[in-house]
Every structure is written in structure tokens, then in C-alpha cells.
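A.B. asks: Here you go, sequence then predicted model.
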Amino acid sequence: MTTTTAYPGMHRRRARGLVGRAAVVALASTGLLGTLAPAALAAGPATTAAPHRAVAPSTVAEPAALESALRAVVEEGGSSAVQAEVREDGHPVWRGAAGVADLATGAPVPNGARFRIGSVTKTFAATVVLQLVGEQRLRLDDPIERYLPGLVPNGGAITVRQLLNHTSGIYNFTDDPRFSTEGETALQHWLTVGRWTTYRPQAVVHIATAQPPYAAPGEKWKYSNTNYVLIGMIIERVTGHTWTEEVDRRIIRPLDLRGTSMPTTSPIVPGPHAHGYIQRASGQAADVTIENPSAFGPAGAGISTTTDLTRFNAALLSGKLLRPAELAEMKKQVPAENGSTYGLGLVRYPTACGEFWGLTGGIAGYGTVLMGDAAGRRQVAISLNPLHVSEATSRTFQTLIDTTTCGSATGQTAGVPGL
């Protein structure tokens, strides 16, 4: 099932590539994401096109090309569902969805479907921190010991900045076996026990600090979700409110992001949504839509829509949420992995149509890509419900990113760090 909508004002931009296969691998290789094995899709509902709902002629990668790129991600078996939106100058210019919301019923993906955004939550949390910096309520180079005394070994040598850009060296709690879905035994335990467990932030930090650090603070980049759990705790210490309350007060309500929420323990995805799945050894897809996200917090618990995410990205990069000095700090990159870089909850993606800024994210059953140009004028948000990562599915996802971002598909890539 494919539905697309084109809007007035769309124009062509030629591309020579974007994030490509690295993004697909990243979306399926970190923590609870796992590398998802092949799964059979309901061929009829997933591949039969619905009537095209073009509102007006388009000149941004023709709607037919956008629709084809979207549908290919599903038809190749890479995802049970995929959604995408392109926004320009404050207005959506194209929106589409393909696949099915539920493999059991074959129901189509509903309009405005919500989804778990995984690590894109980090950009929301980082924005709050940078706002607090602008208010002179904390400093990026303050030691975390100042805000969380005694919680993290060597906390006097680890800075807030190092948490935000993943150079703290602190162990990634999602690498702990209790969060694994690799192998049938681990997956079954997580399905029956792990995904229902409520974790307090302190408990998550204790899981991480029970393991030796990856490196000395500032020595190297190493992705760790623990960093952002600590960021949430620092936000609460500085403001007297939870990180969710601050994100709601500072970002969600001012931008009127009606489909966005930052749950603490609620396991459901509220409102219309597509189900998320993990492949079992038997070949069956396990429905993992319902999950207590308390362990992830500001590292990955968020829920949103493509419309809300593009609006958020536009507001961030156009300077509506941060002053120039704080936005510049957020954009400062450190070397990450595979030639990529990482900022303060924000990554730079070189493209043929200029630099794009955003983040990828993933949690069991869901993957997200959000990026926009440096001026905050053009944004792309993609949500997929991954089933299988292969060379073929990677190529289809590369084509979708190229086509939505710059207007054509060329397959050039740039590295994407972990989620």
C-alpha cells in the first residue's frame, strides 16, 4: 500500500548522494535494534499501490520518483512500513507512506502515523542543555561531578560536553546482555521480561559504571546511550524539573508538536501508528510495538511524526530554539567512526546540495532519519519499521534518502555514527 501527497512549491535539486548504506546498518546494529533477519511480508498489501493523491504538480524529484523510492524499501523486504516527508520554507511539499501498519491484518499505514524515534530524542535533550547554557545555568565544560556528585567514577574529569558528543568513555548500558535481542534466547527473555521492566536513571547508570570505561575522558569517541541518561539527570538537577517536562515546556508546546511525546514508563505508542517488529529464528516476526521505554529516557524514548520532526529540525537550524553562539557549539564536531563526525546531539551530513544536519535513531522495531539544510529551509524525515538489512535493502534506502534530500538517486555515501 502506498499513499503520497505532493504540495505546491516543490522544485528539483540534483544530487550526488547522501548517507547511504551506513545509515541502514546503523539503524539495525545498535543495542536493542539488533541486526534483523529476513522476514516475509504480506505481498499483496505491501506492494499494491493506492491511488496517487497529488495535490499539485511538483518539480522536486517528481512525485512518481519519490513514490517509487518509498515503495522500493518495502518491496525489497527491508521494512514492513516506511513514511517520509519533505518540508521547504516552513511548509510540507511532499509526504508519503508505503507498506502495512500491521502484518497480521494488512492495514495500511495511517496518515500522520506516530513512531518511536530512538536516538533522535537526543537532539531534543541536547537542545534543552544548550538553552540552559544560553541562560548561564550551566557550562558545557563543567565537570559532571558538579551536578551529579558521587554518581559516576572520575566524574570530576568528565564534562557535560563530553556526554553530549560521546567522548566521556562511559560504558554504553545497552551493550549489557540484559538489553540484548541477539539470538532466540535473548530475544525471548526481552519479549517476556525485559521490555516490561521499569528502570530508574540511577539504576541504568549503575549498570554502566559497573563496567570499566571504554577510554579516559576525551581520549576518543565511543557511542554510549548512558551519556544521555546522565544528561537527563543533569537537566533535572539544574532546573528542578524532569527532562521530559523541560522538553515539553521549551520545545514541544512552543512549536505545537501535537504528535510528539516523551514517555517515561508508558509502553504504548499513542494515536495512529505502524507496528514495529523483530525477526525470530523461526522466521516469524515478533511484534515489539509495546515496550516500556524507561531505560532509554533522553537517549531514545521519544515518539513523534514526520511532520513534527521536520518542524523541529527547521526551528532548530533556523535559530528559533537557540541563539547563534549555542547553535554553533551544538554543531562543533569531533571525529567519530568510519570517517564520520558527531556534534552535541547533532551530526553533519555532506550532500551534493550542501550540508545537512540532524541525527539517525532506532529502537526495537523502529528506525528514524531526520536532517535539514544548514539554513533551516529544507528538511527530510523518514521513519521505517526495519525487517531485514542486506545490500539490496541498503541500496533502496540510499535511493530514498538521495531522492527526498536532493532530488535524485546516485548512491554516494557519507558515514553515519551509531544511533
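C.D. replies: Sure, I can see it. Numbers count the residues shown, from 1 in each chain.

A.B. asks: From here on, just use CA atoms for contacts and neighbour counts.
C.D. replies: Will do.

A.B. asks: check contacts around Ser390.
C.D. replies: Residues in contact with Ser390 (Cα atoms under 8 Å, 6 or more residues apart in numbering) are Gly78.

A.B. asks: how about 10 Å then?
C.D. replies: Arg21, Val24, Val25, Thr35, Leu36, Ala37, Pro38, Glu76, Gly77, Gly78, Thr396 (Cα atoms under 10 Å, 6 or more residues apart in numbering).

A.B. asks: want to throw those residues into CSV with neighbour count, secondary structure and distance to Gly361?
C.D. replies: Shown next, in CSV, are those (neighbours: other Cα atoms under 10 Å; DSSP: H, G, I helix; E, B strand; the rest coil; distance: Cα to Cα, whole Å):
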residue, neighbour count, secondary structure, distance to Gly361
Arg21, 26, helix, 15
Val24, 27, helix, 11
Val25, 19, helix, 12
Thr35, 22, coil, 14
Leu36, 23, coil, 15
Ala37, 18, coil, 19
Pro38, 21, coil, 21
Glu76, 20, coil, 21
Gly77, 24, coil, 20
Gly78, 28, coil, 16
Thr396, 28, helix, 18
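
A.B. asks: this is the other structure I want to compare:
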Amino acid sequence: MSRVLPRILAALVTVGAGLVAAPAAHADTSPVQRSVDALVSQDRFPGVLASVRQPDGHTRNYTAGVADLRTGAKMPVDGRVRIASNTKMFTATVVLQLVGEGKVGLDTTVETYLPGVVRGPAIDGRNITVRHLLQQTSGLLDYDEAIFADFPDGLNTYYEPYDLLRAGFATKPESAPGAKFVYSNTNYILAGLVAQKASGRPIGELITERIIEPLGLRGMYWPAEGETTIRGTHPRGYLPADPPVDITESDQSPAWSAGALVGRPSDVNRFLAGLLGGRLLAPAQLAEMKKTVAAPGFDSVGGSRYGLGLATFALSCGGFAWTHGGIAPGYVTVVGITASGKAATVAVNSMVPDDDANRRLERSLDIALCRG
């Protein structure tokens, strides 16, 4: 998944030889296990977590590599990771729930909910709709380059959402609203603020009470303000430098409604099954979520399309899966669910060092969905 943060990463780190040891041999020789083992042995990710959920709910979890390069501790089964931009699916779901309740209009301007807020060089919230935000077609640019200019040193800096917007509004848009897909976290910070204004409640509370609790996502949570650690069992997260840099502790305020959630791979799969199975949205709102536009650059192949917080992922076994994906400091998570209801999530505890490794990580998701 193409993002600003990997470009910053590429300018900062050099991947060294011998980053991690080869994984221990597994008695399991299934295609999924072989693929996650290869991510450690060939692509030098410290460790991998994977979970595959069948349409009937039966789940199988996989691990490879280590959770902690210092101690050599094995990857925990179904451990917690920062799921990053997969949070956008949750934010979009909450906004669409509010649409169904008549509190938000998809084709209503952002100005209606946040008067005078969306202003900048050639930027005017009176021309940008809620649909433009969720569909990534507002043209607004990302705030990441400004926020992460001192990456990784600034990982424990706290930002208010309006701080992020100021960074995002400092540069004129790439395109006019509705003209084309431009992936930007700025859109989802605004979507979170719209949800808060329309409901009168914080976005983290909305996600928790409307999605996490009803679906029983017991390993998933919205971080508390100022919280920098990951609760419970989790792998350490690394910057793939030589030597690797442990960046597990980081403030999630720069991600907020665009990427703050923490959860287990099985939680993400359960969410996908609930969302696409109609447990969270009425048919009309789920249909709106699935209306897509071309999304060049969103995946390594370049054939993805993007809806309202959901994207498509072409499968080698035919057809496509619904997906998103997320990149956080120290963690990358790829996810998908097929038309049959099979869901899979693969997470690594290091940022992706190069395009080849990114393609193979996406390939591991394809194997999990097609052969898992």
C-alpha cells in the first residue's frame, strides 16, 4: 500500500545483511505457513503474525520469526499490533452509520459540520463533501511529511487533530474535489471530526461502542490520550535500519481517526466478516461503501479501486477481496475478505524495507485468501 511514511523511511534507513536469523523449522508445511516463514527468511522481517478466518468462523493462526530481537522471544500467536490505516474502515463505518441515522449527509459539504475549518491555499470546505473525504477524492494532501519530518525522533510528540489539519492545509490540493483519487490521512482526520460534531461524542468512543463492543473484538482498543505503549501481549516493532531500531513506543495522536487502533489479526478478520456480512451497516449504506473509483498507487500492482474506506485487492485465484491495509511506526498489516466470507490478516513487526518486500507481503495475503 503506497503511503507517505514509507517514502520518508526509504530516505532514512539502510537495510543491513543478517538483520534476523532464519526462522525455526515448522512442522506445519501449509502454503500460509511457508509464506510467512519466507517473509522472515527472505525479506528479513523480524516476525510475522497471520490469521485466516473461514466463512463459518473457524480460525487458524500462524506465526514466524521473533517478537523481540533483543531477547529472541517467539512471535505470540494472534498478538496485538498497531493496525494503522485499517482504522479508516472503522471511521468510515461510523460515519456511514450516522448517515443511516440521518445525522450526516454523504453529499453534504464539510462546511456544514465544520464551518470555517477547511481553509487554505485553494482549499474551501464549501466545495468538499463527506463522500469526497471517505472516498479519498477531496484532493487534499497528506500531513505526514510535515508531521514526520523528524521521524523517528518525533514519535512521542502529541498532536491535536487541528494541528494535523494545519499541516495538511499548508499546501494547495493536488486536484479539485471529486476529480481523482488522492490518498490522504487528512481526509480521515476531517471524517473523524465530522462524526464527532454530528454525534456529540468522541470518535474513539463511537468506534468502541458501535463496532468493537458489538462484534466482541476483545483484543482491539482505541489508545488513551497520551498512551505510547501497546497493552497486553504484542511483538516489538522495528525500523529496519542496520542495526534495527526499536520504535514500539509511539504516540498515536498523529494517526487519530486515520490510524490509531490497536488490535489482533483475528479481531480485524472478525470486523471484516461483521462489516461485509451486514452486521454494522444497513444495505443502503453498505452499498455506498462499495461504490469505488480507480485508486492508482494504492497497491503494488496498481489495479485497486477505493470505495468509502474499503478498497479492492485482485486475487490470483480469481475475483477480488475487499481490503485496506495499514503502515504504522514498527508495524505493517495487510488484510482482506473474499466474496465467500473468508478473511485474512497478515502483520509484520517492522516497516517494509523496499518495494520487493512489499509485493511479497501482499502476496502472502493472496496466499492466505486463496489457499488458506
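C.D. replies: Perfect, I can see it now. Computed from a predicted model, the values in this text were never measured in an experiment.

A.B. asks: How alike are these chains, TM-score-wise?
C.D. replies: Remark: TM-score between the superposed chains equals 0.90 [TM-score structural alignment, normalised by the length of structure 2]; 361 aligned residues with a Cα RMSD of 2.2 Å.

A.B. asks: which one of the contacts of Ser390 of structure 1 sits closest to Arg200 of structure 1?
C.D. replies: Among those, Thr35 lies closest to Arg200 of structure 1 (Cα to Cα), at 27.2 Å.

A.B. asks: can you tell me which residues contact the closest one?
C.D. replies: Per Cα under 10 Å, 6+ apart, neighbours of Thr35 of structure 1: 25-29, 181-182, 278-279, 386-390.

A.B. asks: follow-up on the earlier one: closest one to Gly339 of structure 1 out of the contacts of Ser390 of structure 1, please.
C.D. replies: For these, the nearest to Gly339 of structure 1 is Arg21 (13.9 Å; Cα to Cα).

A.B. asks: what's the nearest residue to the residue nearest to the spatial centre of structure 1 if we skip its chain neighbours?
C.D. replies: Central residue of structure 1 (Cα atoms, centre = their mean): Gly361, 2.3 Å from the mean position. Leaving aside its sequence neighbours, Gly361 of structure 1 sits nearest to Ser119 (Cα to Cα, 6 or more residues apart in numbering; 4.1 Å).

A.B. asks: Which secondary structure state is assigned to the counterpart of the one you found in structure 2?
C.D. replies: Matched across to structure 2, Ser119 of structure 1 falls on Ser85, judged by TM-score structural alignment. Following DSSP: H, G, I helix; E, B strand; the rest coil, the label given to Ser85 of structure 2 is helix.

A.B. asks: quick one, what contacts Ser85 of structure 2?
C.D. replies: Ser85 of structure 2 makes contacts with 3, 185, 188, 255-261, 309, 324-328, 332-334, as judged by Cα under 10 Å, 6+ apart.

A.B. asks: Please spell out which residues along stretch 245-258 of structure 1 are buried.
C.D. replies: Residues of stretch 245-258 of structure 1 classed as buried by neighbour count (16 or more other Cα atoms under 10 Å): Glu245, Glu246, Val247, Asp248, Arg250, Ile251, Ile252, Leu255, Leu257.

A.B. asks: which position in structure 2 aligns with the first one?
C.D. replies: Just to be clear, that refers to Glu245 of structure 1. Match for Glu245 of structure 1 (TM-score structural alignment): Glu205.

A.B. asks: residue contacts, its match?
C.D. replies: Glu205 of structure 2 touches Gln196, Ile211, Ile212, Tyr221, Trp222, counting by Cα under 10 Å, 6+ apart.

A.B. asks: what about the aligned partner of the first one in structure 1, is that helix, strand or coil?
C.D. replies: Read that as Gln196 of structure 2. Gln196 of structure 2 maps onto Glu236 in structure 1 when the alignment is built from TM-score structural alignment. Judged by three-state DSSP, the three-state class of Glu236 of structure 1 is helix.

A.B. asks: separation between Glu236 of structure 1 and Glu246 of structure 1?
C.D. replies: Using Cα to Cα, to the nearest Å, one gets 8 Å for the distance from Glu236 of structure 1 to Glu246 of structure 1.
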